[in-house]
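*Asks:* Predicted model and sequence below, questions to follow.
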Amino acid sequence: MKTHVKALVVGGGAVGASIAYHLARAGWDTLLLERDELTSGSTWHAAGLLPLFNMGYATSHIHDYSVKFYKRLEAETGLNAGFYVVGNLRMAQTQARMDEYMLYAATAETVGIPYEWMTPAQIKERWPLVRTEDLQGAIFHPSDGYINPADVTQAMAKGARQHGAEIMRRVQVDGYRWTGSEWIVSCTKMVEKGGNLVPSNERFEITAEHVVTATGNHAQRTARLLGIKIPAIPVEHQYIVTEPDPALRDYRAAGNPEHPVLRDADAKWYVREERGGWILGPYERNAPARFLYDVPESFRADLFPLDLERIEEEYMSMIHRIPSSETVGLKDDYNGPICYTPDGNPLVGPAPGLRNMWLAEGFSFGITAAGGTGYYLAQMMVEGEAEIDMASLDPKRYGDWMTTEYGARKNEEAYEHVYILHHPDEERPACRPLRTAPCYDRVKALGAQFGCVNGFERPNYFGPVDAPEGFDHDARSFRRGGWWQYAVDEARAIREGVGMIDATAFTKHLVRGPGATAFLDWFTCNRLPKVGRINLTYALTEAGTTRTEYTIVRLAENEYYLISSGALTTYDGDFLRKAAEDRMADFGWIDIHDVTTQWGVFAVAGPRARDLLNPLVRDADPATVLSNKRFPWLSVRNIELGMCPVRAVRVAYTGELGWELHHPIEMQNYLFDQIMAAGEGVGLKLVGARAQNWLRQEKSYRAFGNELGRDATPLEADLPRFVDMTKDFHGKDAMAATGIRSKCCTLLIDGPADADPWGREALYLGEEKVGRLTSGGYSVAFGKSIGMGYVRPDLAVEGQTLKVRMFDRLWEATVTCDSPYDPKNETIRKDG
């Protein structure tokens, strides 16, 4: 038995087996531990479906890799993984569902996933057992199908062994201890007693340089052992197997091929053939979360009692869609735990606060994701970074504010939403409001319609306070929704007058100490600002790609205030602290504090911004405080607005004259009331995040998680002005060696009259796919759609005409100059 390994994988389901395979294939000495038998968790009762359909770019890549990987496993291992490539037919009862499929198809094209469109008549002709008169159409994936979960897991396990990995069954991990360079993992040999699996007296330790947890339903125990939070909690999932259907048997006996996996998303189920009958898998309402704190020792490859009443609606809709199934009886039923996360995406990447500890938890579609997760996680571990941006799956997208109750309720919601229309502007209601700025009630009373960012409520737009009859704030659309005109009015207010945005959710870190300056100079790629000034900069990955975007405010010689994305507070803070710890011996003592919840932020912007703020300024010469002479662009000043001390930063993400007003959170309501009172005389309009997103695209301001990420360097993002190549900084050599594989640009789009791009669409030159959008929206300055994205470097030239895929056709898109609105920054530097 190995007692010292490069990588220890804990968990022997499909995900753990894939990780062990890919690490071993990469040449790492790997050991996998499983507390029971391989596949004894959720893997054994999974239906084995392989749905490629996913709106996320990273997850689409993961699923695509899995499908291709499983097809070649048998040639490598000699084991048949039981892959039945029957295709996947996703049906639509409504035009809104077809719109969803068309948006997905645009994403699929960026990844290279094949698909076909089918009319109801074409469906009926190919599969006459399916009722189609109430369908709008379908999207068909010919390369998709289903697989035997146990077989594919065993095939990956055999492949891992062939590459040198060792697998030990019936070993439970009881503790983790970090020595500063490696992990000491305490283990207990498990034995069967009376049908249960219980700890024996045989205990031992394994030393590992890296540990990966893929513990599935046991994620809460793993979190407790590691002293962290992992919002992966199982939810009950039922599916039933019918007796043989005579009509289906006759259909197959006539020489017809197997039906594809059928999905009636509007009815919330999937169906596939199973030995002459059908498997029905519903995603019903009110499925409960289980094992919120622990999995009972007596629960092994067990199931819960079936709750047929809960899935009655879905069962009846299957009979409607496949009428011949009405007379067949039930043969088997399964109701088992499947892990979810609050947003339905798995947790893949480094654990928060820990070194060389990697999480692969919360897989609601574990069979589909297993192959790709192993591949891309192994890249992160072995090479330092994956070839795609994995930030959307990073475990640190949830902070310490997350509780067990929150995870359970949101995971139940995520389960219920598997087949709910996935609008790009969707906002799910469970567990809200939870994190609110002090002004929440005030802006809500003024019509704020909120989105949720890192648990924070943030206004998306401001609708009518007294909504007209029939107006639905919750109405979503794949086209221009009910909120669109309100966002247009808000964007126009900032361009023509003055608006205010609640930006309290921004992440804020205070970095200070004797080593702060030298550290930040090495940590970021731009030159540091002088005292009283600010600068935009980037922290890079080891691969030279963009890890984090920071606005750095220099408060003193060795004191800095760092502002970054509100969605990724823990993600940014963890990276910052670990980097500082690694280099403290080189640079000296560094003190880092997360002060996000100590400071509120109002962003005031527009040509009349000074008119709004001047009456509130308390100074010997208040009329000059906000002038260019006393307060130039890209500087910071401590000012007083009424009785509120404000750290004012002269910068505006909207590209207009403006200031970010960072203020003590406890004084937020006082400041809000003062600004609103002053705003009555200058036409102040409250503005939400959607209008801000459009405005920043008119200025070609890149957004982290969209244009900026771990799959592109700042130079590929076309930001050389923010990279100081005369100094040494982390990731510099790797960035330079990467070159320019693709280049970011802004495009003006002549799209459909009722829709704008969402930032997930493929870009074409003739018939050739040459790039993809990463952001999209509407431009009030140009009166048409706008987008940003990456294209082949030779095409990122002003005036280049391309095409963008929106819905069922290609629309003209023209590459414009960088910052098409006010390219010389004359407006933002306006004096007064």
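*Replies:* Everything's here; your move.

*Asks:* Please make it C-alpha for all contacts and neighbour counts, starting now.
*Replies:* OK.

*Asks:* what kind of secondary structure is W633 in?
*Replies:* Taken by DSSP: H, G, I helix; E, B strand; the rest coil, the conformation at W633 corresponds to coil.

*Asks:* from what I can see it touches R650, true?
*Replies:* Yes - at 5.4 Å, W633 counts as touching R650 under the criterion of Cα atoms under 8 Å.

*Asks:* The two - which one has more neighbours?
*Replies:* Set side by side, W633 and R650 show more neighbours around R650, with 26 against 23, by other Cα atoms under 10 Å.

*Asks:* got another, please set it beside the one above:
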Amino acid sequence: MKTHVKALVVGGGAVGCGIAYHLAKAGWDTMLVERDELTAGSTWHAAGLLPLFNMGYATGHIHDYSVKLYARLEEETGLNAGFTRCGNLRMAQTDARMDEYKLYSSTAETIGIEHEFLTPQQIKDRWPLVRTEDLKGALFHPTDGYINPADVTQAMAKGARMAGATLERKIQVNGYRWTGEEWIVTCERMVDRGGNLVGAGETFEIHAEHVVTATGNHAQRTARLLGIKIPAIPVEHQYIVTDRDPALAAFRAEGHPEHPVLRDADAKWYVREERGGWILGPYEDGAPARFPYEVPAGFRADLFPLDLERIEEEYMSFIHRIPSSEEVGLKDDFNGPICYTPDGNPLVGPAPGLRNMWLAEGFSFGITAAGGIGHYLTQMMTEGEAEIDMASLDPKRFGRWMTTEYAARKNEEAYANVFVLHHPDEEREACRPLRTAPAYDRQIAAGAQMGQVNGWERPNYYAPQGFSDHDSRSFRRGGWWQYARDEAQALRETAGLIDASAFAKHEVSGPGATQFLDWFTTNKLPKVGRINLTYALTETGTTRTEYTIVRLAEDRYYLISAGAWADYDSDYLRKMAEEMGGEFGAVDIHDVTNQWGVFALAGPNSRAILADLIRDAEPETALSNKRFPWLSMREIELMMAPVRAIRVAYTGELGWELHHPIEFGRYLWDLLIKAGEKHGLKLVGARAQNWLRQEKSYRAFGTELGRDATPLEAGLDRFVDLDKDFNGKAAMQDKGIRSLCVTLLIDGPDDADPWGREGLFANGERVGRLTSGGYSVGFGKQIGMGYVRPDLATPGTKLKVRMLGNLYDAEVAEDSPYDPTNARIRVDG
């Protein structure tokens, strides 16, 4: 057996085999080790569904790739993957569910996933066994279906072997050690030479340049061996198999094709045909997390007892939807562990803090994702980055603050939410509130409706007491919309106060700090007391993260980045500094996110509010352009609060970010509220802020900015200094301009705004997609940002945007359509 390989994949389920297949085909010397048999984990009891439906852009691409791969595996390997392409019918009982499907349709259209809408009568005409009188309609994927999990896994395994990979079974990994150049993986053989299970088998080592863990339900053991956190914990999933349904048998005997996979999303189940009967898979409330610390040694290809009472409601709704099933008995049942994560998406990408260690964990739809994950993760490993932005799946999107209890409870919630309406404005409620800034109670008392970012509670908007955020959610303008509009209007006219404490914050210092940051980022570094907006690139030249850099001293910098990405940014900063190996001198990096609170005060009256509070030898000029110019930082005192004030505003108005030692948060909040009373100060949440930043064409990381576009494609040339050398520069230039980011003003429907997932069209051809959307108080219409072909990026270009199934007029605006000269930001006083 080999003991030295380029890549070692740990785990022989569908995901592990999919990764080994693609790594081997990419030319890497690859080995896979599995502690039991291939497919012995969740793969063996999976129902094998292949749902193309997914609201996420990256995950949608992953599922689409998998389905296309599985269709051609037999031709390549000679093994039938067991793919039944019967289609997928996703039914809707409510108008809101149909709105969800219309929003999804925009995402599917930008990916190129074939789908169509059906009326209740069309459903009944095709599949008369389905009750339709209480349906609004359905979404149909004709290329969807199901597959035999064991067969598709074995087909990918054979394809991997054909490409040169080695797959070894009955080998358990017990340890990982990084030498600085390679991983030494300690293994134990689980069988003797005769193939018998042993208690303590032969131990040996495998040397690998790269390791990928795809350990499924054993992710917690993997986390312990690696010394990291992996919030992937199994949740029980049960499904039942019925006896033969005579009505179904008669229907098929008449020559009708197999029913598509049926999903009654509002009833929270799926159903498909199985040998003349049905498989019912519910996603009920109350399914418990299992094995939060480690799968017991004796639990192998085992199941849990079925809990029929827990799924009684779903079972009865199945009988309602397919009445012929009422007299059909139960033939078999399965209740096994399937891994989840707190947001339901898998963990795919570099492990936090470790070199050449890659995670592929937490797959609740592992069969659907296996092929696509193998493809895109292989691109990341072999080419430096995938062709799509994989940040939404990055393992570091969950911070180090996360505990086992948090992950278990959120994973249970993610399971129960599989079929819940996925509103773009949804805020899930489990494990909250958790991380709160000092002014949290004050904000709740003022009517704050909270969202959460990286565990932090953050006001989305403010509403009257008794208002229900949960009941106001919608795919159109929800009940919160008017409150956000009023907040945006007030900030434009008087002043608004925003709690931005969730921002990620790092201090970078030391003799090598200046040289390192100059190489690490695209823009010129600011002078002491000034700030610059800049970007760190991937090795393929795309945008890895966005920073506002404040220079505190010659060799000391304060970096501010998106709040949702604190650990993601911290990990990249540290790894890149370590990679340079002291070439620039010593660099100290400290995550100070939890030490500093941030209040953003902006609007025409913001200077007057601060003038009432500032304590300065010359208070009359302390906030003037001369002493405190735009894009500068000053240490100031607001009464008894020491503040690192930065003259910048994400909303495009005169304003300051007031960074303060977090223990002063409650005092400073009260101070600003009191001082703002006579100046028309209004509390403002994140939703109004998001609208306002689009009026200024301010790109946001995770939407306009990501690992699939360069800063030049994002239209950020002014923040890229091509006269200096920086990481990723050559790759960025080699990519050229494939598309360009634009701002669009939209004449949309009266009751809805774009969410940033919609397709853009010119002359009937899809030419791009939105990445952000909302409402503009400055222009009194919808606004959006997105990417289009370069030839269509000229201001004045007429396009169409698809919203809720219809096309609406859109026009490319000049960059920063609101106050393009920044006169309001620079105003003196």
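*Replies:* Sure, I can see it. The model shown is predicted, which means the values in this text are computed figures rather than measured ones.

*Asks:* which part of structure 1 lines up with the helix or strand harbouring N460 of structure 2?
*Replies:* If you go by DSSP states H and E, N460 of structure 2 is part of strand 456-462. Counting by TM-score structural alignment, strand 456-462 of structure 2 pairs with residues 456-462 of structure 1.

*Asks:* List the buried residues for the matching stretch?
*Replies:* 456-462 (16 or more other Cα atoms under 10 Å).

*Asks:* likewise stretch 29-48 of structure 1?
*Replies:* Under the neighbour-count criterion of 16+ other Cα under 10 Å, stretch 29-48 of structure 1 has 29-48 buried.

*Asks:* Quick one: average offset of the strand holding N460 of structure 2 versus structure 1, please.
*Replies:* Mean deviation of strand 456-462 of structure 2 relative to structure 1 after superposition (mean Cα distance after the TM-score superposition for structure 1): 0.4 Å.

*Asks:* Tabulate the buried residues of stretch 456-462 of structure 1 (a markdown table), appending distance to A121 of structure 1.
*Replies:* A markdown table is the format used below for these (distance: Cα to Cα, whole Å):
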| residue | distance to A121 of structure 1 |
| --- | --- |
| F456 | 47 |
| E457 | 46 |
| R458 | 45 |
| P459 | 44 |
| N460 | 41 |
| Y461 | 42 |
| F462 | 44 |
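
*Asks:* out of these, who's nearest G766 of structure 1?
*Replies:* N460 (36.4 Å; Cα to Cα).

*Asks:* tell me the contacts of A232 of structure 2?
*Replies:* 217, 219-220, 339-342, 361-362, 407, 411 (Cα atoms under 8 Å, 6 or more residues apart in numbering).

*Asks:* what's the burial count for the aligned partner of G529 of structure 2 in structure 1?
*Replies:* Under the alignment (TM-score structural alignment), G529 of structure 2 pairs with G532 of structure 1. If you count neighbours by other Cα under 10 Å, G532 of structure 1 ends up with 18.

*Asks:* got a list of what G532 of structure 1 touches?
*Replies:* By Cα under 8 Å, 6+ apart, the neighbours of G532 of structure 1 are 553-556, 635-637.

*Asks:* and for stretch 680-690 of structure 1, what span of structure 2 is it aligned with?
*Replies:* Stretch 680-690 of structure 1 corresponds to residues 677-687 in structure 2, going by TM-score structural alignment.

*Asks:* Just the terminal-to-terminal distance for the matching stretch.
*Replies:* 23 Å (Cα to Cα, to the nearest Å).

*Asks:* What residues sit buried inside that stretch?
*Replies:* 680-687.

*Asks:* got a list of contacts for that stretch?
*Replies:* 458-462, 484, 487-488, 490-491, 494-499, 605, 608-609, 673.

*Asks:* Out of those residues, which end up buried?
*Replies:* Buried among the contacts of stretch 677-687 of structure 2 by 16+ other Cα under 10 Å: 458-462, 484, 487-488, 490-491, 494-499, 605, 608-609.

*Asks:* Need the residues that contact stretch 707-715 of structure 2.
*Replies:* 385-391, 535, 537-538, 541-544, 699, 704-705, 717, 720, 732, 737-742.

*Asks:* in structure 1, what residues pair with that stretch?
*Replies:* Residues 710-718 of structure 1 are matched to stretch 707-715 of structure 2 when aligned by TM-score structural alignment.

*Asks:* Would you confirm that V130 of structure 1 contacts Q122?
*Replies:* No - with contact defined as Cα under 8 Å, V130 of structure 1 does not count as touching Q122 (11.0 Å).

*Asks:* neighbour count winner among the two?
*Replies:* Legend: neighbour count by other Cα under 10 Å for V130 of structure 1 and Q122, higher for V130 (20 against 14).

*Asks:* And what about the more buried one, helix, strand or coil?
*Replies:* Three-state assignment for V130 of structure 1 (three-state DSSP): coil.

*Asks:* and it, what is it in contact with?
*Replies:* 123-124, 321-323.

*Asks:* Report the separation between it and R97 of structure 1.
*Replies:* 18 Å.

*Asks:* just to revisit the earlier point, okay, and which of the buried ones among the contacts of stretch 677-687 of structure 2 map to strands?
*Replies:* Secondary structure from DSSP state E places 458-462, 495-499 of these in strands.

*Asks:* Just the ones in helices from the contacts of A232 of structure 2, please.
*Replies:* Using DSSP state H, the subset of those located in helices is 219-220, 407, 411.

*Asks:* picking that back up, let's have the contacts of A232 of structure 2 in a markdown table, adding neighbour count and distance to T378 of structure 2.
*Replies:* Shown next, in a markdown table, are those (neighbours: other Cα atoms under 10 Å; distance: Cα to Cα, whole Å):
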| residue | neighbour count | distance to T378 of structure 2 |
| --- | --- | --- |
| N217 | 26 | 22 |
| A219 | 28 | 20 |
| Q220 | 24 | 24 |
| C339 | 29 | 22 |
| Y340 | 32 | 23 |
| T341 | 28 | 22 |
| P342 | 22 | 25 |
| E361 | 31 | 15 |
| G362 | 30 | 18 |
| A407 | 23 | 27 |
| N411 | 28 | 27 |
